[in-house]
Structure formats: structure tokens, C-alpha cells
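Student: this one's structure only:
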């Protein structure tokens, strides 16, 4: 499961940025930058095999390391140039499957910790900074509506796998990550965020899998934004498509593409001109090294980025699985 492979690319500013007197153009541009740093976490997560069937009573513990490097694109009128970021991310997660309303249901929680370095030029002045700390945790509940009944391990092994699956999910981003309203860019967002979506998949000859997702992020208002201001972001909409091939149980590969758009920003109830319109692709390889142990390698990059982060990202994921006692 790639639910936990979120690229936490949010960084902070140098004290120089705090001390500068921002004119309206600078404030709008930097406000946009602050919000865009949250977008990779919320909207560009490519997640192949989201609808994988597992028995009820399954527990999954995950530890992953991610490295991201790239630039951040803003409007040409912004006073910030040559924005770049280098990020090392540790992500820890836990998931559990169970039966709810006679449907296979999963609950997962994700806790990120980021080490980030940010460099750029503000009004032709070079500046750089680092930020280490916890980001906002994420909680999710998902349900497969059709195509995978809730079965215990003994019955799951005997069950003939169905070709078509349809599922829904709700994810919540809890605003308890590192946040300081005196700083322009933080690891935490200081706002609630809710992701709703649905996914469908079709399997051919138990080997080839086609999967599609539709989702939307909804946000609450941040009333304690930088320097006593407020910020609000309109919904971000996303779609992603995956093609996977299963070599044998526990060994598979998948290619992914994703598109996000929308998400216009309001600063003090004034709508800004730039919104999100980005496309990404990814490749995932999973290999079960032992009965309960799996390793995954992930690479993602951008097709096109109009505004926001344009990163190359590598991920190494370790996954341990166990079942509830009978």
C-alpha cells in the first residue's frame, strides 16, 4: 500500500524574510508560496494498488525514507527567484483492516518528520534556511464497496479474487504539526483539511491491473496566518491512473500518472490569481523479501508544473505485516 508514501516538502523561511518590510506584491507572492508547499502532501500523492484486498484483522507497520529535490515555481511577477529545496523525510505509519457494515474497511494513520533546506533570492538577496520537525499527521478510513468481501485470513486464501473493485475513502489532516504564526512557512498548516475520493480497478487474468482515482481536498480557514492575517484555499481536485503488473504474490510493478487543479488562494478574503495546475508521473516496484516483510522503491517526477513544487522524489519503504490473534 502506498497510502503512506507522502512527500512532506514543506519548509520554513530565513529570519531575513521575517525582518523584511513586505509590500503588497511580496506579501501575495510569499503567501502563495506558503500554501503551495502543502500541495504535494495533499494532492500529488500517487497511490497505485489502493484497492488491494487484504484479510480482516491485518495490521501493517511502515517506515519509509524519502529524498526530494527540485525547484518551486511562482508567478513571474513575484519578487522571489531561483527557489530550490532539498528534503529528507521520515514517515511512520500504521494500518488496520476490519469489517464495517459488512464491507472490507481499512484505517490508517501517518506521522511525518521532515529535514528540509530551502534556498532562493528575495529581491535579489540570496537567503537560505533549514527546518526540522513534525508535520501534520493524517488519518484515513477507506472502504471497498464491491469486489472484495471482508474475510478472515483462512477464508481469504480460498476466495476467488473478483475482477472489478470500487471503493471510497475519507482522509483528515489534523493541524497539530510544527507551526509558528511569526514565521511565514511552517511544517504544520494550522488548518484542517479533508480529502474525499473514490477509486475503481479492473484486473485481467489475475496479473494486469488498471486503476483510477478521483479525489478532492477541502480546507478550513487559517485565522492565525503570518503577521495576523488570514488565509483560505478553495478545493483542490485530482485524478490519477495506474497500471500494475503482478509477477507473483508480493512482487509487482506499477506506473502512475496524476493531475491536480483548482485550489485558488484567498488572503484576507481577497482571491489571488494563481491556482494549481500540475501533472506528475511515478514508478513503483514492490518485493516481498520474507513472509511478513516487504520493500518498495518509488520514483516520482513532474510532467508539467505551472505553480508549486517541481521535484524529483525517491522513496524507500519497509513494510511489516501481521494478523490479529484468533
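Tutor: Happy to help now that I have it. Keep in mind it's a predicted model, so treat the numbers as computed, not measured. Residues are numbered from 1 along each chain as shown.
Student: Every contact and neighbour count from this point should use C-alpha atoms.
Tutor: OK.
Student: The helix ranked longest in the chain packs against which elements?
Tutor: Using DSSP state H to define each element, the chain has its longest helix at helix 24-36. Helix 24-36 makes packing contacts with strand 265-267, strand 308-323 when contacts are defined by 3 or more C-alpha pairs under 8 Å, 6 or more residues apart in numbering; DSSP states H and E.
Student: of all the ones you listed, which lies closest to residue 152?
Tutor: strand 308-323 (9.5 Å; C-alpha to C-alpha).
Student: Against residue 314, how distant is residue 176?
Tutor: The gap separating residue 176 from residue 314 is 26 Å, by C-alpha to C-alpha, to the nearest Å.
Student: next, the one to line up against it:
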């Protein structure tokens, strides 16, 4: 291993292109690179199975080397008032959702700043009981959910660095922006109140900041969801939704053995729905808290476990989420 590492460094000085084998030996033998690149990426591609856009994702603005790729697979078990618009005439409902998701991440440079793109495609198996207009109803759905595409750039404190330069980088304070787009690719029945897709586009501009203090990372984001109208709700009705405020806060601790634990929280406010311009139900006012842990193995692989639950809901919708994620990193 030491001979391969020396070859890598010699090739760097001579301008020769190192072999892929030597690159990986260098990466795995350099603890600083491993912790920064692979661990920070793990949190960036974390998977959440929460409903109503109420995600929890730490380290979303972490700095990473440019030209980095990652693929992630996730599973989430969700139980409660999930995947249902709380303002609709549905009551006494308890649903269980098994969500499977694929995500791809790519980092790149824009004007010497680090930028990234995420694409997430979920598949959902949903079942349970609900009361619709006073009548008990069994519900079963399975199919694709809405695709999400996220594009972001770190504006302050996060230069676009090559791998060799990233090793020497030390984070202080990072500020970035993102735009998340929800694309209506999910399964949708125009005659059903409960669906896996929303049959409308949605957009969330967001600003976020990350601060490193020794082995602790603190993150906070504020965004706003904006929704297009759904012109095919119950076939002939038009469903509209007001903007929804979205906030998140996270504190993550990294151990010297490269393991990580963190606590997470978010709050959502607004999003009142109207049907044919008639107000329906109450505005969303939802607080959630959770915890995350993650463990690496074999250099290029990481597994992650996350749990979060509702602690307050002003409109009566509560749910619990337990999720598991796996990722593979490559350049």
C-alpha cells in the first residue's frame, strides 16, 4: 500500500496521470479525505420517506470534491397520516407506506463554486384504512411517486476543488442555495382522493448554511414550496394550495472512527388548500424531530439509519418514519 501511495504522489509531481488503483489506495489510506468526501456525501444523499414534502436531510450544503458521483438506494417504513392531504374530507385514517427510492448525485463546478444535482425516483406501496365522507374505506396503492430534481450551488465558503486539493480543505462556514422541483410522474387516479402522485408541479427555492465546530456540524435551511394547481382533482375539480414554509435544523457529530450520529428537526407552516376556490381544511403546522446514524465499510460504501416522528401537528396529521439507506461513491 505504501508503495502505491508513493507512486501516486510521484505521478502527481511529474504530471503523469495516476492509475485508478493507485488513486483508490491513496483515498483509502488518507483518513482526512475519506471522512470529508465520503461521509459528507453520505449525508447529502440521505433518503427520507416522509410525506407532504416534510423531509429531513442533514449536510445538504457540505463541500465535496467536484466531478464526484454517487448512487444511493433507500427504503422507508412510514405509518400514520401519511401521503394524504390533511385538508381533504378524510378522517380517522392510518396508512402504512413502504417506499423504495433510487437517487443519483453529481457534483461539478460553476464559476469556481461547488454545485450539485440530485435526482430521486421513488416507488411506493401504500395500504390502510380511512373514513371518507363518513364511510369506512380500505385503501391500497402501489406504483411510482413523483420524481424530484434538485440543483444547488454553495455561494460562500465552498470552492469547487479537485480531489487532490480537497484533502487540504477545512470547512468553516458555508452558505448555499438550491431549487428543488417535484415532477408529477407519480401514479394518479382522477377519481380517487388518495394517490401516490400529486398531478401537479411544485418548486422549492431554499437557502441554507453549515458551520463546523471541531467534530460537530450545525446546519439550518429555510425554503418555501410553491404549487401549481391540480385541474383533475376528483375528475372535474381544481385543487389549489398556498405556499408552504419549510425549515430544517441539524446537529451532526463525527467520531474519530468515522462513524456519525446526529439529531434532526423541521417545521412546516402554511399550505392551505382550496377546491374550486372554496377553502378546505386547516393550514399545515407540523413539527418533527429525529435521529440519524451512519457507518462506512469497504471504502466506497456507506449505510445509514434514520428515524423521525411528529411531535406537534396543528391539523391532526402525524406519522413516524424509519428509513435505511445505502450508497456507493465513484469518480
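Tutor: Thanks, I have the structure now. Quick caveat: nothing in here was measured; it's all calculated off a predicted structure.
Student: picking up where we left off before, nearest to residue 241 of the first structure among the helices and strands packed on helix 24-36 of the first structure would be which one?
Tutor: strand 308-323 (18.6 Å).
Student: tilt between that closest one and helix 24-36?
Tutor: Orientation check (axes from the mean of the first three to the mean of the last three C-alpha atoms, to 10 degrees): strand 308-323 of the first structure against helix 24-36 gives 20 degrees.
Student: got a list of contacts for strand 308-323 of the first structure?
Tutor: 5, 7, 33, 36-37, 39-40, 57-74, 276, 292-302 (C-alpha atoms under 8 Å, 6 or more residues apart in numbering).
Student: Got a quick PyMOL command for the buried subset of these?
Tutor: Only the buried entries of those go into this PyMOL selection, using 16 or more other C-alpha atoms under 10 Å:
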select buried, resi 5+7+33+36+37+39+40+57+58+59+60+61+62+63+64+65+66+67+68+69+70+71+72+73+74+276+293+294+295+296+297+298+299+300+301+302
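Student: Count the neighbours of the equivalent of residue 269 of the first structure over in the second structure for me.
Tutor: Using TM-score structural alignment, the partner of residue 269 of the first structure in the second structure is residue 277. Residue 277 of the second structure has 11 neighbours, counted by other C-alpha atoms under 10 Å.
Student: Over to residue 255 of the second structure?
Tutor: Neighbours of residue 255 of the second structure (other C-alpha under 10 Å): 12.
Student: now it: how far from residue 98 of the second structure?
Tutor: Residue 255 of the second structure is 31 Å from residue 98 of the second structure, by C-alpha to C-alpha.
Student: now do residue 131 of the second structure
Tutor: On the measure of C-alpha to C-alpha, residue 131 of the second structure and residue 98 of the second structure end up 21 Å apart.
Student: Comparing those two, which residue is more hemmed in?
Tutor: Between residue 131 of the second structure and residue 98, residue 98 has the larger neighbour count (other C-alpha under 10 Å), namely 18 against 15.
Student: For the counterpart of the more buried one in the first structure, give me its contacts.
Tutor: Here residue 98 of the second structure is matched to residue 88 in the first structure, going by TM-score structural alignment. Contacts for residue 88 of the first structure (C-alpha under 8 Å, 6+ apart) come out as 65, 66, 67, 68, 114, 115, 116.
Student: Residue 88 of the first structure belongs to a strand?
Tutor: Yes. Counting by DSSP: H, G, I helix; E, B strand; the rest coil, one finds residue 88 of the first structure located in a strand.
Student: ok so, going back, who's more crowded, residue 176 and residue 314 of the first structure?
Tutor: A count of neighbours by other C-alpha under 10 Å puts residue 314 above the other of residue 176 of the first structure and residue 314, at 19 against 16.
Student: quick one: which helix or strand includes the spatially closest residue to the more buried one that is not a sequence neighbour?
Tutor: Leaving out its chain neighbours, the residue that sits closest to residue 314 of the first structure by C-alpha to C-alpha, 6 or more residues apart in numbering is residue 299, at 4.7 Å. Residue 299 of the first structure is part of strand 293-305 when elements are defined by DSSP states H and E.
Student: Check residue 165 of the second structure too.
Tutor: helix 163-166.
Student: which part of the first structure lines up with that helix?
Tutor: Using TM-score structural alignment, helix 163-166 of the second structure pairs with 153-156 in the first structure.
Student: what does stretch 228-235 of the second structure give?
Tutor: Taking TM-score structural alignment, stretch 228-235 of the second structure hits residues 220-227 over in the first structure.
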